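**Q** Predicted model and sequence follow; I will ask about them next.
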Amino acid sequence: MSTPASTSANQQQTHTPVGLIAFAWTLVGVPLAYGLYNTVKAASALFGG
């Protein structure tokens, strides 16, 4: 029986810079937070009066 080509012995670990991770989360998080804020504001106007 053959073993899979990508075993844990064949895989190399990569290092992602912390700054790149922070930039990616900011790139996604800021528009997400803005959209959630506007959604809650609009919903409160509809349901809260």
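**A** That came through fine.
**Q** drop to CA atoms for contacts and neighbour counts, all remaining ones
**A** Will do.
**Q** list the contacts for Ala9?
**A** Listed by C-alpha atoms under 8 Å, 6 or more residues apart in numbering, the contact set of Ala9 is empty.
**Q** so which strand or helix has the spatially most central residue of the chain?
**A** The centre of the chain sits closest to Trp25, judged by C-alpha atoms, centre = their mean, with a distance of 5.9 Å. Using DSSP states H and E, Trp25 sits in helix 18-48.
**Q** this is the other structure I want to compare:
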Amino acid sequence: MTPQSNSPTNANAADTGSGGSAVLAWLIVGLPLAWGVSQTFIKALALFK
């Protein structure tokens, strides 16, 4: 076994960023996705009328 050091690694680099940029990224992707899913659902309902 090799001893583990306590020094930060690149794997922990994402933890040091701000949460605001992650929220903004999810909104940029999530809002159009939610709109597309809702439009698909609405048009699919028309098939069953």
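**A** Sure, I can see it. Predicted, not measured: the structure shown is a model, and the values here were computed from it.
**Q** How alike are these chains, TM-score-wise?
**A** Once superposed, the chains reach a TM-score of 0.70 (TM-score structural alignment, normalised by the length of the first structure), with 42 aligned residues with a C-alpha RMSD of 1.9 Å.
**Q** From Ser44 of the first structure, how far off is the residue nearest to the centre of the first structure?
**A** Distance, Trp25 of the first structure to Ser44 of the first structure, using C-alpha to C-alpha, to the nearest Å: 27 Å.
**Q** try Leu20 of the first structure
**A** As judged by C-alpha to C-alpha, Leu20 of the first structure and Ser44 of the first structure stand 36 Å apart.
**Q** Same check on Val30 of the first structure?
**A** In this view, Val30 of the first structure and Ser44 of the first structure are 21 Å apart by C-alpha to C-alpha.
**Q** got it, and His15 of the first structure?
**A** From His15 of the first structure to Ser44 of the first structure the distance is 44 Å (C-alpha to C-alpha).
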